[in-house]
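Undergrad: Test case, fold it:
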Amino acid sequence: MSGFHEGELAVQRRAGVSGDAARLSAMVAPARLSAGVAGFLAERTFAAITARDGDGVLWLSPLTGPPGFLHVDSPAALTARTSPAVGDPLRGLPADQPVGLIAVEFALRRRLRVNGTLSDVGDDGLRVEVEQAFGNCPQYIQGRLLHAPTAADPGTAPVRRGERLAPDDVDLIRRADTFLVGTSHPTRGNDASHRGGAPGFVRVEGGGLWWPDYSGNNMFTTLGNIHADPSAALLFCDFTTGRTLHLSGRAEVEWTGPGALGDDDHTGRRVHFTPRHVAAGRLLPLRAGSVSPSPYNPPLTTQ
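TA: Sure thing, here's the model as predicted:
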């Protein structure tokens, strides 16, 4: 299906950007994976996928591998020659479901979103029949050069499951300058997107968390999905230690009006998230040393 769905259109109208968004409607038209897209994906080592586990819970999980693990099979299909790690909430995820995938090159500040249907889960990896594919601007991507650990990895620690944030989880969130967010739409399927800002841009309060919505391309795929379906999943990664925090729960968009406390980019929008399922472990087999903050990061208005 082409064009924006009703949730995206509603948020665009509320934000007063319907005209600007309409000029981008071709980006959400049925996709054909070009040679340029295939080349970009073939060089990536990090991606993430939004999907549901066997119980129907929405999660967002990292997918990693050497260059070439993301392979374009045809103009409308790709294979991720990997699977979520042992202990990951999406380990053994079922096929025949909508998925959203995002591939990020942090060092070059480039990202590509691919949405479609997970048609096969097998020994060769995950095959996705692609319905949408579009790039996003470099805004708010913190510069990192990902690499395999140089020291011997002591092994994967047990994954902690629960329903509430633990103190270590809160600490990771408050230090984060990057996270990924997965959302869903009843008929358009799932999506995976990137969020970034100065450390502390995600606030933790009362067992939940929230973040200000920064200026973007005015398509509002994430906020539009939340408008239609509050199901959401978050993924936080500590690129120094490999720690990961998966959260699944409910999200809600709040319109505060520009200038409210915490409205760092003066958009008058923020997203509140209430976790219902938590999985914390050390499931990221990639590391990064120094960080180059994005020049687009707005200063924090509160801590």
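Undergrad: Every contact and neighbour count from this point should use C-alpha atoms.
TA: OK.
Undergrad: would you say residue 198 is within a helix?
TA: No - secondary structure of residue 198 (DSSP: H, G, I helix; E, B strand; the rest coil): coil, not part of a helix.
Undergrad: thought it was touching residue 293?
TA: Yes - between residue 198 and residue 293 there is a contact at 7.4 Å, judged by C-alpha atoms under 8 Å.
Undergrad: For the nearest residue to residue 81 once chain neighbours are set aside, list the residues it contacts.
TA: Of all residues not flanking residue 81 in the chain, residue 125 sits nearest, at 4.3 Å (C-alpha to C-alpha, 6 or more residues apart in numbering). For residue 125, the contacting residues are 79-83, by C-alpha atoms under 8 Å, 6 or more residues apart in numbering.
Undergrad: Now show me the structure for the sequence below, then we'll compare the two:
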Amino acid sequence: MADYHHGELTVQHRAGLRDPASGSLRAIRDAVPDAAAEFLARQPMIVLGAADAAGRLWSTLLTGEPGFLGVPDPRTLTIGALPAADDPLGPVLRERGTQVGMIAVEPATRRRIRLNGTATPEADGVRVALDQVIGNCPKYLQRREYVLLPPDRGGRRTAIRRGEALSTVQQLTLATSDSFFIATASPDGDADASHRGGNPGFLQVLSPTRLRWPDYAGNAMFLTLGNLELHPRAGLLVPDWETGALLQLSGGAHTVWDDAGAAAVPGAQRLVEFRIEAVQETQDAVRLRWSEPDFSRFNPPVAPG
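TA: Below is the predicted model:
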């Protein structure tokens, strides 16, 4: 059985959990159950988080025809894709021994599963030796249906923009988004990837280099916030569900333990702030296109302004 590290236990206790190690640890496995293997085989995408060569955390999106994710044995995940060479994680995923956190989501059913381990490149993708397999609840995931465009119609990476702050258009993209993914890691480098969702406006843009979002009630394991407690770095991924563009952000993040501030945000138990240090936006990055969202009934309302 897995165990929580010091940062996760610290956050659990600060959040008021009386006995954090009982019960929730059973959701963390070291092998993929048969039902999860079948789920993964149906998916056309997986989000992957890791650190680049400079130690900055990033998240990226890998896509393919259903079946590109495989489970040859319960402790191994194969991914039949690699990030493009110009992706922030392209170089490190072509090296052996990269610690990765992953999350596969199925918006049509609001199911998801997280998988963490160590990646080794293969001829056409990545093989990951798994050490954590984590089931997640369906809250805050918007229902969508997908279309996977043929290679000659999508995923051509038509333009890449890099910077250290958000443009005006990028700020608008974030302020109207309903979903993003976040990669974090422990001080030992154990990576994790997670989903955050809500009604448009739940992700606040405070300035071209500062974001804030509410931490809603979840599975009470606090894996993301536990990592931030010890290693306040993160990588955000905001996919454009309509165009296949990806907005990737890397920087510092921390939990704001301010009861008054959280009380002003509907549904928030606490807040998280993110300081942007690097931005990469890639147009037509992936072949996936998604329908308009059916918003989760669990999404709290967003306060005006």
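Undergrad: Would you pull the TM-score for this pair?
TA: For this chain pair, the superposition-based TM-score is 0.94 by TM-score structural alignment, normalised by the length of the first structure; 300 aligned residues with a C-alpha RMSD of 1.9 Å.
Undergrad: ok, back up a step: columns neighbour count, distance to residue 61 of the first structure and secondary structure on top of the contacts of residue 125 of the first structure, output as CSV?
TA: Putting the contacts of residue 125 of the first structure into CSV (neighbours: other C-alpha atoms under 10 Å; distance: C-alpha to C-alpha, whole Å; DSSP: H, G, I helix; E, B strand; the rest coil) gives the following:
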residue, neighbour count, distance to residue 61 of the first structure, secondary structure
79, 22, 16, strand
80, 22, 13, strand
81, 19, 15, coil
82, 18, 12, coil
83, 22, 10, coil
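Undergrad: which element is the residue mapped onto residue 255 of the second structure from the first structure on?
TA: For residue 255 of the second structure, the aligned position in the first structure is residue 253, judged by TM-score structural alignment. Using DSSP states H and E, residue 253 of the first structure falls within strand 244-255.
Undergrad: what does that strand rub up against?
TA: So strand 244-255 of the first structure is contacted by 57-61, 89, 169, 223, 226-227, 230-238, 268-284 (C-alpha under 8 Å, 6+ apart).
Undergrad: Spatially central, which residue of the first structure would that be?
TA: Geometric centre of the first structure, nearest residue: residue 180, 2.9 Å, by C-alpha atoms, centre = their mean.
Undergrad: Next up, the contacts around that one.
TA: 60, 192-195, 234-236.
Undergrad: Quick one: which of the residues you listed hold up in the second structure? List them.
TA: Retained in the second structure: 60, 192-195, 234-236, out of these (criterion both residues aligned by TM-score structural alignment, their matches' C-alpha atoms under 8 Å).
Undergrad: Residue 164 of the first structure: which of these is nearest?
TA: Relative to residue 164 of the first structure, the closest of these is residue 234; by C-alpha to C-alpha it sits at 13.8 Å.
Undergrad: That closest one matches what in the second structure?
TA: Match for residue 234 of the first structure (TM-score structural alignment): residue 236.
Undergrad: Run a quick neighbour tally on that match.
TA: 26 (other C-alpha atoms under 10 Å).
Undergrad: Let's verify it: helix, strand, or coil?
TA: strand.
Undergrad: Please verify my assumption that it contacts residue 59.
TA: Yes - contact status for residue 236 of the second structure versus residue 59: in contact at 5.8 Å, counting by C-alpha under 8 Å.
Undergrad: For those two, list the residues in contact with both.
TA: What both residue 236 of the second structure and residue 59 touch, as defined by C-alpha under 8 Å, 6+ apart, is the set 181-183, 248-249.
Undergrad: now the match of residue 255 of the second structure: how far from residue 7 of the first structure?
TA: 12 Å (C-alpha to C-alpha, to the nearest Å).
Undergrad: Which neighbours do those two have in common?
TA: 223, 226-227.
Undergrad: burial count for the aligned partner of residue 115 of the first structure in the second structure?
TA: Aligning on TM-score structural alignment places residue 115 of the first structure opposite residue 116 in the second structure. When neighbours are counted by other C-alpha under 10 Å, residue 116 of the second structure registers 25.
Undergrad: repeat for residue 232 of the second structure
TA: With other C-alpha under 10 Å as criterion, residue 232 of the second structure counts 19.
Undergrad: what about it, distance to residue 273 of the second structure?
TA: 10 Å.
Undergrad: for residue 26 of the second structure, same thing?
TA: In terms of C-alpha to C-alpha, residue 26 of the second structure sits 30 Å off from residue 273 of the second structure.
Undergrad: of the two, who's got more company?
TA: residue 273 (17 against 12).
Undergrad: what about the more buried one, helix or strand, and which?
TA: Here residue 273 of the second structure, judged by DSSP H and E, is contained in strand 270-283.
Undergrad: other SSEs contacting that strand?
TA: When contacts are defined as 3 or more C-alpha pairs under 8 Å, 6 or more residues apart in numbering; DSSP states H and E, strand 270-283 of the second structure packs onto strand 159-163, strand 210-215, strand 246-256, helix 259-263.
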